[in-house]
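*Asks:* can't give you the sequence, but here's the structure:
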């Protein structure tokens, strides 16, 4: 039974079948967003969701049985723990909010696709590895935001109270600038003054129009260059480093398997050569 379950879990047919079931589950989650269609076909959709849950339960049982006398080894793989958590959560009582929670849990089934596709696992692993380095990059970016936000309040607070009236509003406006969402509008307001640009519908808030062409241009262009170009490349570099580390880990895990396969092949070749030599001796005699 154990060997049979091992063969099932290692077969490509089983892996592809689970992938297809996950994709069907994802489609069913999307269909549930159409209320009228869901109500008309409620019985069919309920049956399919139950069937998908049974398939996931069966997958867990097969993988646990495949571990033989050490079923706890199944839980040593974080991806298996993730799969088990999604299946187990479907049996928890949620009271009055059960419908919303059930929909959320069905949505989480889509994430099982990560476990079904090794390349996605490597990508997620790379992102998780990058979190510590991304944290330090985020600290640098926060310092940059803080310095420019304080400077923005000092330089543009009177001219542009909508975007730079205080520190928190200034930081929010700079977030808009760094995402390049109409950032030139904010720059032009402070280049030409609020009475000449951008405050047409809210002219009552423009009380002290003082444009500064060169100062505003240098301020915003430098912030975009540093915040968007440099820090974006830093984030990409950190993620790429995480990708290389994740790829090297995958290769390191696969190397022992290859060496074991080579040893088995060498032993079989030796056995065949011995059998051939024995046959030759018998023929000679």
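*Replies:* Structure received. Model, not experiment: these values are computed from the prediction.

*Asks:* Could you use CA atoms for every contact and neighbour count after this?
*Replies:* Fine.

*Asks:* Show the residue spans covered by the helices in this protein.
*Replies:* Taking DSSP state H as the test, the helices found in the chain are 2-10, 12-31, 35-40, 42-66, 78-89, 98-108, 112-116, 118-156, 161-164, 167-178, 183-192, 213-224, 231-284.

*Asks:* Check which residues of the fourth one are buried.
*Replies:* Using 16 or more other CA atoms under 10 Å as the burial criterion, the residues of helix 42-66 that qualify are 45, 49, 52-53, 55-56, 59-60, 62-66.

*Asks:* try this one side by side with the last:
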């Protein structure tokens, strides 16, 4: 007797995200988390947070004036506490939007930065230290950079250019050391202030990277030795032209990569509603197929 294969019904969740919500992944099913998700991804909430960050930066700047601090110090402190309360509430809402998996909030670097900056202001050791507290308050202003695409592109470009820049920095250190040693040999007696040691020579050569007063420096060197011309010309050509232009090339390449990343993320967010609609259509077809398979299974059972 041929064996029969049992068709197990497949449970499908055909619920689709609320179209009134802005495009955002993984809408949690819990009512409270869903409400936090709705608020956290609402444009008005994001613009409010940006405005609060700007006001926080203005209050920090006003606090540097002694006259304003003497007259309105109590108001500035009150506003700072109000901003801190808002940032804590904002952080709680954003973490709560992840529902029963709040650890997913810390998968993004910006979220970790926000958490550290806001949580640091609540630590007892920092609140009693005026200098550290001011630095923590100032760090809140950095959060403004993630609100604007152009600033995000610059930050992404800086981060992506770091490996290449560090490599060029290593080459630049070697060049400065070698030319500093040669400069110490040539000009240590005549110019002890600039070339009295390899450290002073390297610092002097580092200042020449801006090509400021190069002609005067070369003329002063020619009065000491005839080797000054090939020494300075080769250094300026190698360090001032080649290395600096390589650094510019690394930064430009990183800027292009950052623009592509930002454009890809923007296109993904703009296509996300279409993706959700396509997913719902596929789920509907799979559900219809499941019903057909269940009917075939019922007929097969009735015959046997």
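*Replies:* Ah, there it is. Predicted model only: the values in this text are computed from it and were never measured.

*Asks:* Could I get the TM-score for this pair?
*Replies:* Aligned and superposed, the two chains score 0.78 in TM-score terms (TM-score structural alignment, normalised by the length of structure 1); 251 aligned residues with a CA RMSD of 2.6 Å.

*Asks:* Take the helices of structure 1 and write them to TSV, including distance to residue 72 of structure 1.
*Replies:* Formatted as TSV, the helices of structure 1 follow (distance: least, CA to CA, whole Å):
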stretch	distance to residue 72 of structure 1
helix 2-10	14
helix 12-31	21
helix 35-40	39
helix 42-66	8
helix 78-89	11
helix 98-108	24
helix 112-116	19
helix 118-156	22
helix 161-164	57
helix 167-178	47
helix 183-192	55
helix 213-224	52
helix 231-284	21
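
*Asks:* how much space between the aligned partner of residue 143 of structure 1 in structure 2 and residue 255 of structure 2?
*Replies:* Using TM-score structural alignment as the criterion, residue 143 of structure 1 maps onto residue 174 of structure 2. Here residue 174 of structure 2 is placed at a distance of 27 Å from residue 255 of structure 2 (CA to CA, to the nearest Å).

*Asks:* again with residue 147 of structure 2
*Replies:* 18 Å.

*Asks:* neighbour-wise, which of the two wins?
*Replies:* Neighbour count, other CA atoms under 10 Å: between residue 147 of structure 2 and residue 255, residue 255 has more, with 20 against 13.

*Asks:* The more buried one pairs with which position in structure 1?
*Replies:* Aligning on TM-score structural alignment places residue 255 of structure 2 opposite residue 243 in structure 1.

*Asks:* swap in residue 109 of structure 2?
*Replies:* In structure 1, the residue paired with residue 109 of structure 2 is residue 78, using TM-score structural alignment.

*Asks:* Its match - how many residues pack around it?
*Replies:* Residue 78 of structure 1: 11 neighbours (other CA under 10 Å).

*Asks:* and it, what is it in contact with?
*Replies:* Residue 78 of structure 1 is in contact with no residue at all, counting by CA atoms under 8 Å, 6 or more residues apart in numbering.

*Asks:* Kindly provide the distance from it to residue 149 of structure 1.
*Replies:* As judged by CA to CA, residue 78 of structure 1 and residue 149 of structure 1 stand 42 Å apart.

*Asks:* just checking, what residue in structure 2 corresponds to residue 223 of structure 1?
*Replies:* So residue 223 of structure 1 corresponds to residue 235, using TM-score structural alignment.

*Asks:* Find the centremost residue of structure 1, please.
*Replies:* residue 124 (5.6 Å; CA atoms, centre = their mean).

*Asks:* Please name the nearest non-neighbouring residue to residue 93 of structure 2.
*Replies:* Closest residue in space to residue 93 of structure 2, ignoring its immediate chain neighbours: residue 36 at 5.3 Å, by CA to CA, 6 or more residues apart in numbering.

*Asks:* Verify the stated contact: the one you found with residue 89.
*Replies:* No: between residue 36 of structure 2 and residue 89 there is no contact under CA atoms under 8 Å: 10.8 Å.

*Asks:* what's the burial count for the equivalent of the residue nearest to residue 93 of structure 2 over in structure 1?
*Replies:* Aligned counterpart of residue 36 of structure 2 in structure 1: residue 5 (TM-score structural alignment). By other CA under 10 Å, 19 other residues sit near residue 5 of structure 1.

*Asks:* leaving aside the residues next to it on the chain, what's closest to residue 101 of structure 1?
*Replies:* residue 94 (7.2 Å).

*Asks:* Quickly note the distance from residue 160 of structure 1 to residue 168 of structure 1.
*Replies:* Distance from residue 160 of structure 1 to residue 168 of structure 1, by CA to CA: 14 Å.

*Asks:* Looking for the alignment partner of the residue nearest to the centre of structure 1 in structure 2.
*Replies:* Counting by TM-score structural alignment, residue 124 of structure 1 corresponds to residue 155 in structure 2.
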